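> the following comprises the amino acid sequence and a computationally predicted model.
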Amino acid sequence: MQTQLIKLVRDIYSTHEFIPLHAPTFAGNEQAYLAETITSTFVSSVGKFVDEFEQKIESFTKTTRAVATVNGTAALHAALHLADIKASDLVLTQALTFVATCNALHHLGAQPVFIDIEPNAFGLCPKAASNWLAENAELDDQGQCRHKASGAAIKALLPMHTFGHPVQLDELLTLCQAWNLSLIEDAAESLGSYYKGQHTGTLGRFGVLSFNGNKVITTGGGGMLLCREAEEGVRAKHVTTTAKVPHAYEFFHDEPGFNYRMPNLNAALGCAQMEQLEALLANKRKIAERYESLFATTDYRFVKEPDYAQSNYWLNAVLCPDLDTRNALLKETNAQGIMTRPVWQLMHRLPMFANALRGDLTQSEIAEARLVNLPSSPAL
């Protein structure tokens, strides 16, 4: 299988040079917009491209309000703050995720509760979350969900759309309604992914996008906070702009805030990238189809979009038959100059989250031992 995969990847990218996991594509107005920004001298967090980029994301995702931030972690930190997540609160999330999901909780002093993934889309499993809540949680007289053993407030569900594949949002929303929880979508990897026709990050109370250099489109560094309610969008922009009250010349801040606004330079890059987004997504889908065809009659399982969703195929992934096969695939492809990567180590294996509460993580452990990410650059 290693030989066939290496041949396919080199054919897709038409090169015998090193092939990265996911490189950015700059094929439009990036240089022109960056030059315009420099000429204008508005290179920091005020400038026309910041407003334009927010509007483009609002239009594309059909969210009520989009607020640009310096990176996805900052957007998630702000979202959790706006959802009233405080020190010692509990938030149900995935053990199989990128560390930024849990770092944002840590910054607030909140604690993750690690729930297993669903084995098809590799996102937070509604059944596993429901079982954990039924066994470990209760509603107090005020309707607050609490952990039975400690009394700690359980405030939110925080699923991540792994590799761009949408989680089962209807079931998670039903669970949130039953237990009085906020749904906050870590949609960092899923720009261009849809759940039953609705863009990811727009069904929960808040959603978060990332525009890191390895995402579908990039602003170099950058994120976006998606707000379902207009009022929360106004407050999100206020809080991420140091909570400064507008005034012609006075400086007055009415609450603790964050200096999280995206610079105009980054937004200029994002505006140029948005002009190419549909073409990038189309190319990523074609690449995914070629991988799917390669693995179709093998004992490897290519990770496909779930039936209820349209995925952006941010990172293509294959589930190997076992750990030894995974290790052999990683070793040979990397030795041949083709970057492949295992999935992240599960969060409870990291020292700072080793003592976190968790449920059974069987499916997460299977993915950790057998998943391999494959080169996924759009390659226009």
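Happy to help now that I have it.
> alpha carbons only for contacts and neighbour counts from here, please
Fine.
> and the strands in the stretch 151-300 of the chain?
Here the stretch 151-300 of the chain has its strands, by DSSP state E, counting those that start in this stretch, at 154-158, 182-186, 194-195, 198-199, 206-210, 223-227.
> closest one to residue 53 among those?
strand 223-227 (9.7 Å; Cα to Cα).
> so for that closest one, what gets flagged as buried?
223-227 (16 or more other Cα atoms under 10 Å).
> out of those, who's nearest residue 121?
Distance ranking of the buried residues of strand 223-227 against residue 121, using Cα to Cα, places residue 226 first at 22.2 Å.
> how about the strands in the stretch 1-150 of the chain?
Ranges of strands in the stretch 1-150 of the chain, per DSSP E, counting those that start in this stretch, are 65-69, 90-94, 111-115, 137-139, 145-147.
> related to what we said a few turns ago, mind putting the strands of the stretch 151-300 of the chain in a markdown table, distance to residue 139 included?
Listed next are the strands of the stretch 151-300 of the chain as a markdown table, based on distance: least, Cα to Cα, whole Å:
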| stretch | distance to residue 139 |
| --- | --- |
| strand 154-158 | 10 |
| strand 182-186 | 14 |
| strand 194-195 | 30 |
| strand 198-199 | 31 |
| strand 206-210 | 23 |
| strand 223-227 | 27 |
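> which one of those lies closest to residue 70?
Nearest of the strands of the stretch 151-300 of the chain (Cα to Cα): strand 223-227, 5.9 Å.
> next one: stretch 237-245 to chain centre, how far?
Offset of stretch 237-245 from its chain centre (Cα atoms, centre = their mean, to the nearest Å): 24 Å.
> just the terminal-to-terminal distance for that stretch.
End-to-end span of stretch 237-245 (Cα to Cα, to the nearest Å): 11 Å.
> put this next to the first one:
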Amino acid sequence: MISLAIPNLNGNEKKYLDNCIDTTFVSSVGEYVNEFEKMVAESTGSIGAVATSSGTTGLHSALTSVGVKHGELVIIPTFTFIASANAIRHCGADPWLMDISEEDWCLNPVLVRSEIEKHCEKRADGILYHKENGKRVAALMPVYTLGNVPDMEAFRKIADDYGIPLVVDAACAIGATYDGKKFGSLADLSVLSFNGNKTITCGGGGAVVGCDQDRLDHVRHITTTARVWPDYDFDEVGFNYRMTNVQAAIGVAQMERLDSFIDAKRRARAYYEEKLESWAQDKGITFFPTTDGSSCWFSGIVLPEGAHLEDAKRVCAKLKESEIEARSFWKPVHLQKPYADCPKSDVSIAESLWQRIITLPCSTNITEAELKKVTDSVIEILN
């Protein structure tokens, strides 16, 4: 089976894991946690990083740190993995779901500003509230879909104009750039994931990055149970969200090969587009969008307008018969049962798009022979 996206563990992972066992530093304290945080900060152009137990706990911590509370709203795209919404709900808040841009599959900043102007008001206290439900708009959280970085200048202006924090779900975006620069300074806080299918994996885990030391210090404080050392004193409700030294050991070995991993992801994207482009045009099939500097986390194709989820699933099933793993992609949050009643904008782009997406194999160790087998099979099946 040519897998969709599997970890590439051919570096120093085993050596560093053996060191964790030999030294007995397997929990949340150890040299690899510190080193991993340094490497992640440097790779994102941030002044620091706080390693967490998952991307979701990183998002929960970041949102908590910027003041998101029970009964409030956080603006996110409906086209995202459900963890984005879950982290908001873990704060006791609700997502305000908005549509994406066709150009990058990320939250549409023009739509966000329009929806705020239409549905919100600044009251005497200077705080932005949703007029219909009376809830405070507590944060704006774009998602770097597929490692694409959208127009962050526009999002920064929206956040500043309305006095709301800007947090980014950058789960799959490690290695991405924006206007030739690393993304760590673009938002108040950005959050990465190191789940098993990410370009860099720790087997699990996440990290919160940014360029405001006070914010990062607060995230570190609340993710380590909000303990005031050296005694057992705690000054707020905290979380045990720390990454273990074992996870970080894998992460350090992975980060040592970050550049080659990103190159491999981009090569897979380029291969599919080059080999399938002329054939795809005749079929009305398109490819995943790519912004300048995208980390190209996943690659694949988009079936023509009018196709449905069952069509995509049939193609995936046929590919599986050829020992090729392919899958459909995110079902929008507004169609998920826990969030069906949340406020939302017009979401017609996300609704048209999601059923037609097919992700294709793009592991960082995929071979050219495997890529050729995938493209040949796609052409044969869809013909």
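Happy to help now that I have it. Values in this document were obtained by computation on a predicted structure and should not be read as measured data.
> and the buried residues of strand 223-227 of the first structure, which is closest to residue 80 of the first structure?
Proximity of these to residue 80 of the first structure (Cα to Cα) peaks at residue 225, which lies at 10.7 Å.
> what's the separation between the closest one and residue 64 of the first structure?
From residue 225 of the first structure to residue 64 of the first structure the distance is 11 Å (Cα to Cα).
> what's the answer for residue 217 of the first structure, then?
For residue 217 of the first structure relative to residue 64 of the first structure (Cα to Cα), the value is 21 Å.
> which one's more surrounded, these two?
Comparing residue 217 of the first structure with residue 64 by other Cα atoms under 10 Å, the one with more neighbours is residue 217, at 27 against 16.
> sort out which one of the buried residues of strand 223-227 of the first structure lies nearest residue 302 of the first structure for me.
Nearest to residue 302 of the first structure among these: residue 223, at 28.8 Å, using Cα to Cα.
> pretty sure the closest one is touching residue 71, no?
Yes - taking contacts as Cα atoms under 8 Å, residue 223 of the first structure lies within contact range of residue 71: 4.1 Å.
> ranges for the strands of the stretch 251-383 of the second structure?
For the stretch 251-383 of the second structure, applying DSSP E, counting those that start in this stretch gives strands covering 286-287, 299-302, 357-360.
> and the second one, which stretch of the first structure?
Mapped onto the first structure using TM-score structural alignment, strand 299-302 of the second structure covers residues 316-319.
> over to stretch 72-88 of the second structure?
Using TM-score structural alignment, stretch 72-88 of the second structure corresponds to residues 89-105 of the first structure.
> in the second structure, which spans are helices?
Assigned by DSSP state H, the helices in the second structure fall at 13-23, 31-44, 55-65, 83-90, 109-119, 152-162, 213-223, 245-255, 258-283, 309-321, 348-353, 368-382.
> would CSV of the strands of the stretch 251-383 of the second structure with distance to residue 23 of the second structure be doable?
Compiled in CSV, those are given as follows (distance: least, Cα to Cα, whole Å):
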stretch, distance to residue 23 of the second structure
strand 286-287, 48
strand 299-302, 40
strand 357-360, 41
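> so of these, which one's packed in deepest?
strand 357-360 (a mean of 24; mean count of other Cα atoms under 10 Å).
> what's that one aligned against in the first structure?
Taking TM-score structural alignment, strand 357-360 of the second structure hits residues 371-374 over in the first structure.
> go on, stretch 140-149 of the second structure?
Under TM-score structural alignment, stretch 140-149 of the second structure corresponds to residues 157-166 of the first structure.
> quote the end-to-end distance of that stretch.
15 Å.
> and for the equivalent of residue 234 of the second structure over in the first structure, the neighbour number?
Aligned counterpart of residue 234 of the second structure in the first structure: residue 253 (TM-score structural alignment). By the criterion of other Cα under 10 Å, residue 253 of the first structure has 15 neighbours.
> ok, residue 253 of the first structure to residue 83 of the first structure distance?
For residue 253 of the first structure, the distance to residue 83 of the first structure (Cα to Cα) stands at 20 Å.
> can you check residue 174 of the first structure too?
18 Å.
> which one of those two has more residues nearby?
In terms of neighbours (other Cα under 10 Å), residue 83 is the more surrounded of residue 174 of the first structure and residue 83; the figures are 18 against 13.
> quick one: residues contacting that one.
Listed by Cα atoms under 8 Å, 6 or more residues apart in numbering, the contact set of residue 83 of the first structure reads residue 182.
> repeat for residue 209 of the second structure
Residues in contact with residue 209 of the second structure (Cα under 8 Å, 6+ apart) are 41, 44, 46-50, 184, 189-191, 216.
> show me what residue 99 of the second structure lines up with in the first structure.
Aligning on TM-score structural alignment places residue 99 of the second structure opposite residue 116 in the first structure.
> residue 259 of the second structure matches what in the first structure?
Matched by TM-score structural alignment, residue 259 of the second structure corresponds to residue 278 in the first structure.
> burial measure for that match, as a count.
For residue 278 of the first structure, the neighbour count with other Cα under 10 Å is 12.
> what do you get for the one 3 residues further on?
Around residue 281 of the first structure sit 21 other residues, with neighbours defined as other Cα under 10 Å.
> mind checking how far it is from residue 122 of the first structure?
Distance, residue 281 of the first structure to residue 122 of the first structure, using Cα to Cα: 21 Å.
> what does residue 111 of the first structure give?
Taken as Cα to Cα, the span from residue 111 of the first structure to residue 122 of the first structure is 22 Å.
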